[in-house]
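Asker: Need a 3D model of the following:
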Amino acid sequence: MPRIIKRPLAETDLIDIWLFITEDSVINADAYLRRIEQLFRVLADQPLMGQNRTEIADSIKSFPIESHVIFYYALDDGIDIVRVLHGARDIEAVFYNKRISHFKDKLSGDGLR
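Answerer: The predicted structure is shown next:
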């Protein structure tokens, strides 16, 4: 069975999506998250089916689901999910700001382990 890795920001994205939809309907929120999880399994089985997004990062791929976009890396044995973002967001800015934050952490020593 293929691996599905969800990074912490992706987990947070999923929680935020669920919370937003629950403002209207818990049933709809649960159903939407199930559809996203089902797509994770499809992508894990066929990780190369996403679109290459080299403008964001080397090797990252994306695949849309309804109003959201899944960003992930293809692995030999599955996928590594980086983010699940609303398609209306400025995606490049989200990833650019994350890279700047990571760089600042490295300079301050916070990002070193």
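Asker: make it CA atoms for all contacts and neighbour counts henceforth
Answerer: Noted.
Asker: if I look at the spatially most central residue of the chain, how far off is residue 8?
Answerer: Within the chain, one residue has its C-alpha closest to the average C-alpha position: by CA atoms, centre = their mean, that is residue 83, at 2.0 Å. The spacing between residue 83 and residue 8, counted by CA to CA, to the nearest Å, is 9 Å.
Asker: Count residues in the vicinity of the closest residue to the residue nearest to the centre of the chain other than its chain neighbours, would you?
Answerer: Setting aside the residues directly before and after it, residue 83 is nearest to residue 10 in space (CA to CA, 6 or more residues apart in numbering), at 4.3 Å. Burial of residue 10, expressed as a neighbour count using other CA atoms under 10 Å, amounts to 20.
Asker: this one as well, want them side by side:
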Amino acid sequence: MEVATAFVADIHAKIEWIAKVDFTGSPRDHISEGLRAFPYRKRCIYYRSYPDRIVIVRVLHGARDVTLQEFDDPSRAS
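Answerer: Model prediction:
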């Protein structure tokens, strides 16, 4: 349990860092328009950056094949 708690705290700290420094990450527009990614500790943090906030969409294992369906956002539909 302690290992899992430490891992989640570490990921959370990295997410806070992304928001604090407004890190642009790598664009993943080929998956979903506006999606960004940051690889960290064999995971990939997927997020969207807005002028006033960072929205974490998913944190997935880095070896996983990702698809558009995993990032569909019904609120972004036209």
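Asker: re the thing from before, I'd guess the residue nearest to the centre of structure 1 is in a helix, am I close?
Answerer: No: assignment of residue 83 of structure 1 by DSSP: H, G, I helix; E, B strand; the rest coil gives strand, placing it outside any helix.
Asker: Now check structure 2 for the residue matching it.
Answerer: Applying TM-score structural alignment, one finds that residue 83 of structure 1 aligns to residue 58 in structure 2.
Asker: Isn't that match up against residue 45?
Answerer: Yes: at 6.2 Å, residue 58 of structure 2 counts as touching residue 45 under the criterion of CA atoms under 8 Å.
Asker: Please identify the buried residues of the longest helix along structure 1?
Answerer: In structure 1, with assignment by DSSP state H, the single longest helix is helix 26-45. If you call a residue buried by 16 or more other CA atoms under 10 Å, then helix 26-45 of structure 1 has these buried ones: 29, 32, 33, 36, 39, 40, 41, 43, 44, 45.
Asker: and what of stretch 76-89 of structure 1?
Answerer: If you call a residue buried by 16+ other CA under 10 Å, then stretch 76-89 of structure 1 has these buried ones: 78, 79, 80, 81, 82, 83, 84, 85, 86.
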